[in-house]
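Colleague: Build me a model:
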Amino acid sequence: PVPANGDDKRYPDPADQCLTLPEKRDLYLAWAKQQFPDWEPGINGHGPTRDEALWFASSTGGIGRYRIPGTQQMMSTMRLDGSTGGWGYYNLPPAAVWGGKYPRWEGTPEENTLMMRTVCQFFGYSSIGVMPITSNTKKLFFEKQIPFQFTPGDPGVFGGTGNVQFDVPLPKTPVPIVWEEVDKGYYNDQKIVIPNKANWVLTMTMPLPEDRFKRSLGWSCDASSMIAYPQVAFNGGRVQTFLKALGYQGLGGDMAMWGPGGAFGVMSGLSEQGRVANEISPKYGSATKGSNRLVCDLPMVPTKPIDAGIHKFCETCGICTTVCPSNAIQVGPPQWSNNRWDNTPGYLGYRLNWGRCVICTNCETYCPFFNMTNGSLIHNVVRSTVAATPVFN
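Modeller: Predicted structure coming up:
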């Protein structure tokens, strides 16, 4: 027990030892400035603008930092924490939180692209791409979307809409996605608005636990597959918060936003479409989930589509069709027909019969491009030559 008189030096008086948070901050900053005179502490002492933004984004989801530091909110709302005054009811940018002194980051498109690639990998994404929004690539966007997918309390995520209060009445049917000459993205019960200045889509894929994934059994996705979905939601929210802290918008933030994820991944050079209607990466194979996507007004350098021979290889491979328990995978060459109401029309490629899919992982784990360190049927050397060697096709 602690002595009542306080004489035992093993238990010093807390008043002699503890520092207040401002005292701790000032003590460290004084030391840091002495050691590194050119270091810029930023508004809160975490470093220059990008370091401050990374701290703010990294703390999102932690204890007491679900949204604004010191305020607790449902974790399910975190992924919507994106734009500078954008969707959801958290419209308070860091500039307001920190007394209006927070500087907007200004960098070249090349610097911004490298920065976002580094930040996304820091948060756990495997590959990052950038697709420019043009009159042609706008065709990849849904014509309409249901606004609740941009607001806290998505009915499909962690508890439903009963946990939150929406900014505006939400229709139960989709409303048009439109582009307008506005500063900030917004939604209402009539439309979902993207600013014309938001000219880039940032795409990101999430790696899967390879060893567990390779040995997974059971229907409705193994744990090694399911873990990617909350990670995408949470880490997408952190990337959005990073952009917001820099003074930019990241609109969307999940697998269900804006349009088919595979289309954005292919057009930003992350992957090619495989026979299972999934994305297959030259580097990570089929062992990824994505693509998560954010519509951004941060200038970045587009990453071009690739031709690694994967899509062509799938034409003559077909292993996935032999291990599918429900015959849900398309047999034969790529088609224009979408066959089912829940498949995306308008492109020549492969489609999955989602109504028959038992949601196992066979098609991905048996894929020759599944990226296991030592266990892939097509190892790294062969994988890199598939596109150029006719025998493999």
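Colleague: switch to C-alpha atoms for all contacts and neighbour counts from now on
Modeller: Will do.
Colleague: Settle this for me: Arg212 is touching Ser224, isn't it.
Modeller: Yes: the criterion here is CA atoms under 8 Å, and Arg212 meets it with Ser224 at 6.1 Å.
Colleague: Those two: which is more packed in?
Modeller: More crowded of Arg212 and Ser224, by other CA atoms under 10 Å: Ser224, with 18 against 13.
Colleague: tell me what the helix or strand containing the more buried one is packed against?
Modeller: In the assignment (DSSP states H and E), Ser224 maps to helix 223-226. With contacts defined as 3 or more CA pairs under 8 Å, 6 or more residues apart in numbering; DSSP states H and E, helix 223-226 has these neighbours: helix 210-214.
Colleague: helices or strands up against the helix it packs on?
Modeller: Counting by 3+ CA pairs under 8 Å, 6+ apart, helix 210-214 packs on helix 223-226.
Colleague: got a list of contacts for the very next helix or strand once past the helix it packs on?
Modeller: Next in sequence after helix 223-226, counting helices and strands by DSSP H and E, comes helix 228-246. Residues from elsewhere that reach helix 228-246 (CA atoms under 8 Å, 6 or more residues apart in numbering): 49-50, 52-54, 56-58, 60-61, 78-84, 93-95, 103-105, 119-120, 123-124, 206-208, 249-251, 253-255, 289, 292, 294, 298.
Colleague: For this protein, which residue occupies the most central location?
Modeller: Against the mean C-alpha coordinate of the chain, by CA atoms, centre = their mean, the closest residue is Gly236 at 3.7 Å.
Colleague: Alongside the first, I'd like the structure of this one:
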Amino acid sequence: MSAAATVFHDLDEVTSSTLGINKNPWWVKERDFKNPTVPIDWSKVTRQSGVFQGLPRPTVADFTKAGVVGGTSTDLETPEMALTLYDAMAKEFPGWTPGYAGMGDTRTTALCNASKFMMFGAWPGNMEMGGKRVNVIGAIMAAGGSPTFTPWLGPQLDTTTRPQDFGAPVWQGTPEENLKTCRSAFRFFGGSDVGAIEIDDDVLKFIHSQIGGKAVVVEDVEEAYETATKMVIPRKCKWILMWSARQSLEATRRQAGITESHAVWYSYSRFPKVGAQFQEFIRGLGYQALNPGMMGFLANPLAALAGMGEHGRMSSPTITPKYGTTNRAMWALITDLPLLPTPPIDFGAYKFCKTCGICADSCPFNLIQKGDPTWENPASAKSGIQQGTFEGWRTNTADCPHCPTCQGTCPFNSKPDSFLHAVVKGTVANTPLLNSFFTNMEKAMDYGRKDPEEWWDMDDFTYGIDTSY
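Modeller: The predicted structure follows:
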């Protein structure tokens, strides 16, 4: 690839370019379709079942028996891992203590727990209603419902009308107009950027063959449907719409303790609602939008193919040119609304990760792959991650407790109001010659993680999101 920015030869090329959809910085370059910065061997990629091995969740009794605080706040870490995290946090932030639940002081613990309400779109368990304790999810499941409000076909509320049901024409826009329409709607609901991919046999490989034990199949039907055994994609639903949503940068940099913090939990509480509302919006235009859910697709390759960002060393989070890894949603919807495909982009992240490694060095459990990108990483194979399909990095997610460390360390998380970081990003995008120097500068100037206590004295933005960029 050329080190120069994208070159336009005439006005038609300018108007057909998708770079302006998400208002990416000038140093972001477009690549050919299906040719992201991470090399892919399409012949080796196959559809996966979507079942990946992870750590078994410990019980409260496990923690109590070990004499470790944590209780119901535990995520996937074992008591032994919790002690490792407590020690690492205390060394990184002198004076930090795990508190009564392993997440820090009482107010941080309170904020974390409050942020978990209806996380992942899940109905609550026991909650106060009219002076009674009601098991909401139990009642919904007993009535034949699902555990979340994010179904395959969308909520399809009685209040969401479709034009064709009233003899009116469906919305008609060009693929570019439709993509911009989606961007505007997503940003109104609380999302950030959008991208689109036209589905072919290769792209379909990144949609899992099963979701929740049901087969995901493509059929020659007009309307999508779901049965007890399968979820059906109409062949006319030819586009994947990728969308992202940000989590608080400052809170992300200040996560500490037994698990991820309010920055993560509140994002998981908000963003399923964004997706459900968008499904209703597409239905209101007269089209279909199918939600494979968080566990129904591989986000990193689809995001790279749709030009949302680049594959990086952390492997699961997509590195984006504006927000680094501070995206909590990088989700997909399948639709029959015609969309302008957005090609992969290059802003130097994949190349920078080759010489950086800050996130890998920060991992208390040494689970993030170090060194150059490879076609295989045996340490990650036991999780079910395919080997030999791409030349990149694969985190050992089978042993990852989802601790709060790595996400806040990425140098690409920096704000654009920093002149120095703007110069660095522009340079990194065009030449890798100074990458090692910039990595050392990042370490020396300590731009990454910050003391959690500082957050309470900050005058942060609403939702912790600076919408000026």
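Colleague: Which ones among the contacts of helix 228-246 of the first structure lie within strands?
Modeller: Members of those lying in strands (criterion: DSSP state E): 206-207, 250-251, 253-254, 289, 292, 294.
Colleague: Of those, which pair is most distant in space?
Modeller: The most widely separated members of these, counting by CA to CA, are Pro207 and Leu251 (22.4 Å).
Colleague: And these two? Which one has more around it.
Modeller: Higher neighbour count among Pro207 of the first structure and Leu251: Leu251, with 31 against 21, using other CA under 10 Å.
Colleague: Quick one: residues contacting the residue of the second structure most remote from its centre.
Modeller: Farthest-out residue of the second structure from its mean C-alpha position, per CA atoms, centre = their mean: Gly167, at 38.8 Å. By CA under 8 Å, 6+ apart, the contact list for Gly167 of the second structure is empty.
Colleague: can I assume Cys359 of the second structure sits in a helix?
Modeller: Yes: when DSSP: H, G, I helix; E, B strand; the rest coil is applied, Cys359 of the second structure is found to be in a helix.
Colleague: Per the alignment, the residue nearest to the centre of the first structure pairs with which residue of the second structure?
Modeller: Aligning on TM-score structural alignment places Gly236 of the first structure opposite Gly275 in the second structure.
Colleague: mind listing the strands for the stretch 51-200 of the second structure?
Modeller: 126-129, 132-135, 194-198 (DSSP state E, counting those that start in this stretch).
Colleague: Same list (those) but as CSV, adding mean neighbour count and distance to Lys443 of the second structure.
Modeller: As requested, the strands of the stretch 51-200 of the second structure are exported to CSV (neighbours: other CA atoms under 10 Å; distance: least, CA to CA, whole Å):
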stretch, mean neighbour count, distance to Lys443 of the second structure
strand 126-129, 12, 46
strand 132-135, 12, 49
strand 194-198, 25, 32
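Colleague: right, and those - which one's nearest Met314 of the second structure?
Modeller: Met314 of the second structure lies closest, by CA to CA, to one member of the strands of the stretch 51-200 of the second structure: strand 194-198, at 21.5 Å.
Colleague: Mean per-residue distance, that closest one versus the first structure.
Modeller: Compared with the first structure after the fit, strand 194-198 of the second structure shows a mean deviation of 0.8 Å (mean CA distance after the TM-score superposition for the first structure).
Colleague: so that strand aligns onto which residues of the first structure?
Modeller: The aligned range for strand 194-198 of the second structure is 128-132, by TM-score structural alignment.
Colleague: go on, stretch 342-360 of the second structure?
Modeller: With TM-score structural alignment as the criterion, stretch 342-360 of the second structure aligns to 303-321.
Colleague: any residues touching that stretch, and which ones?
Modeller: Stretch 303-321 of the first structure is contacted from outside by 129-131, 266-276, 280, 282, 327-334, 362-364, 366-367, 384, 386-388, 392-393, using CA under 8 Å, 6+ apart.
Colleague: Now, of these, which are buried?
Modeller: Buried subset of those (neighbour count, 16 or more other CA atoms under 10 Å): 129-131, 266-276, 280, 282, 327-331, 334, 362-364, 366-367, 386-387.
Colleague: Strands - which of those residues land there?
Modeller: Assignment to strands by DSSP E places the following of these there: 129-131, 272-273, 280.
Colleague: Any chance of a markdown table for those, columns distance to Lys139 of the first structure?
Modeller: Listed next are those as a markdown table, based on distance: CA to CA, whole Å:
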| residue | distance to Lys139 of the first structure |
| --- | --- |
| Gly129 | 18 |
| Val130 | 16 |
| Met131 | 13 |
| Glu272 | 18 |
| Gln273 | 18 |
| Ile280 | 22 |
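Colleague: wait, which of these is closest to Asn188 of the first structure?
Modeller: Closest approach between these and Asn188 of the first structure, by CA to CA: Met131, at 26.3 Å.
Colleague: Show the contacting residues for the closest one.
Modeller: Counted by CA under 8 Å, 6+ apart, Met131 of the first structure has contacts 200-203, 264, 267-268, 302-304.
Colleague: And Gly293 of the second structure, by the same measure?
Modeller: Shown in contact with Gly293 of the second structure (CA under 8 Å, 6+ apart): 150-152, 331-332.
Colleague: Map it onto the first structure.
Modeller: Aligned by TM-score structural alignment, Gly293 of the second structure pairs with Asp254 of the first structure.
Colleague: again with Ser414 of the second structure
Modeller: Superposed on the first structure with TM-score structural alignment, Ser414 of the second structure falls opposite Asn371.
Colleague: Give the helix, strand or coil label for that match.
Modeller: coil.
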